[in-house]
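Peer 1: Predicted model, plus sequence, below.
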Amino acid sequence: MIVRTLDDIRGTDREVEAENGNWVSRRFLLRKDGMGFSFNETIIRAGTETHIWYQNHLESVYCVAGNGEIEDLKTGKIYPIKDGTMYALNEHDEHLLRGGTEDMRLMCVFVPPLTGREVHDENGVYPAMTDDE
């Protein structure tokens, strides 16, 4: 059994912050935990915009607090996000994620699981990691 609290993660290598300060990701489950998926809490800061395109991962996201929006760059459609909204990037959807008037708290599942070292490249992509080192 794996049991972790937010306090267990804060200030460790499982807490990853964007270089530009737009978001912080707290990685509760990683590939090395052997679950077949990873599970994160991500805080998207109010008033920010982040370009994301997970070419190597599928992601499902559930908002538990705050507000913002996601823009599908293929269709141009914009979806509001608030507490109780789920979205799934089931087609490796390229998108813009925008924080609204308050920070968004998102619970995220990735397949394949993250190793914990991923950061977005210039195209908003997490690389496909092949080891946990």
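Peer 2: Nice, thanks for sending it over.
Peer 1: going forward, measure contacts between C-alpha atoms and count neighbours the same way
Peer 2: Noted.
Peer 1: any idea how far residue 125 lies from residue 17?
Peer 2: Counting by CA to CA, to the nearest Å, the separation of residue 125 from residue 17 is 16 Å.
Peer 1: neighbour count winner among those two?
Peer 2: residue 125 (19 against 15; other CA atoms under 10 Å).
Peer 1: adding another structure so you can compare the two:
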Amino acid sequence: MIVRDLNLLRQTDKLVSTKGWDSTRMLLAGDEMGFSFHITRIFAGTEHQFHYKHHLESVYCVDGTGEIEDLATGEVHPIRPGVMYALDKHDKHRLKADTELVMACCFNPPVTGQEVHREDGSYAPAPEKTAAE
């Protein structure tokens, strides 16, 4: 059983911060659950473009308001508590936070811990496991 406290993790290297957002990595690839789980805060008044070419992601809004735009179709969806979206086609998207968004996020394959977005809005591919692993 794995039990972790968000507030304690925010005081460690499990809190990854960049301009406009931070993410507390609560479960990582090394936990061998098959996915990673993060609590991410998108700061009020910010806008971000992401494109997870190598990962699938599901996101559940816990708090805050904003919107997500599918950049392939132009469709815009409101984000508010209780709304979930899943990037099931590696969807290139824009996320806008009107107020601070608090999001619970799952990634498959799991991230290792210190990933930040590359210039194209993606994370690097997950490392390949060797036969010895």
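Peer 2: Yes, it's here. Not measured: the values here are computed from a predicted model.
Peer 1: Need the TM-score from the superposition.
Peer 2: Here the TM-score for the pair of chains, by TM-score structural alignment, normalised by the length of the first structure, is 0.93; 128 aligned residues with a CA RMSD of 0.9 Å.
Peer 1: In the second structure, mark out all the strands, start to finish.
Peer 2: 15-18, 21-27, 36-42, 47-50, 56-63, 66-70, 76-79, 84-87, 93-97, 101-108 (DSSP state E).
Peer 1: Geometrically speaking, which residue is the centre of the second structure?
Peer 2: The second structure has residue 105 as the residue nearest its centroid, 5.0 Å off, counting by CA atoms, centre = their mean.
Peer 1: Map it onto the first structure.
Peer 2: Aligned counterpart of residue 105 of the second structure in the first structure: residue 108 (TM-score structural alignment).
Peer 1: dump the residue contacts of its match.
Peer 2: Contact partners of residue 108 of the first structure, counting by CA atoms under 8 Å, 6 or more residues apart in numbering, are 38-42, 59-62.
Peer 1: Kindly recompute the last result at 10 Å.
Peer 2: Going by CA atoms under 10 Å, 6 or more residues apart in numbering, residue 108 of the first structure touches 25-27, 38-42, 59-63, 86-88.
Peer 1: quick one: the residue lying closest to it once chain neighbours are set aside from residue 1 of the first structure, how far?
Peer 2: Leaving aside its sequence neighbours, residue 108 of the first structure sits nearest to residue 61 (CA to CA, 6 or more residues apart in numbering; 4.5 Å). Counting by CA to CA, the separation of residue 61 of the first structure from residue 1 of the first structure is 24 Å.
Peer 1: These two: which has the busier surroundings?
Peer 2: Neighbour count, other CA under 10 Å: between residue 61 of the first structure and residue 1, residue 61 has more, with 20 against 2.
Peer 1: which residue lines up with that one in the second structure?
Peer 2: For residue 61 of the first structure, the aligned position in the second structure is residue 59, judged by TM-score structural alignment.
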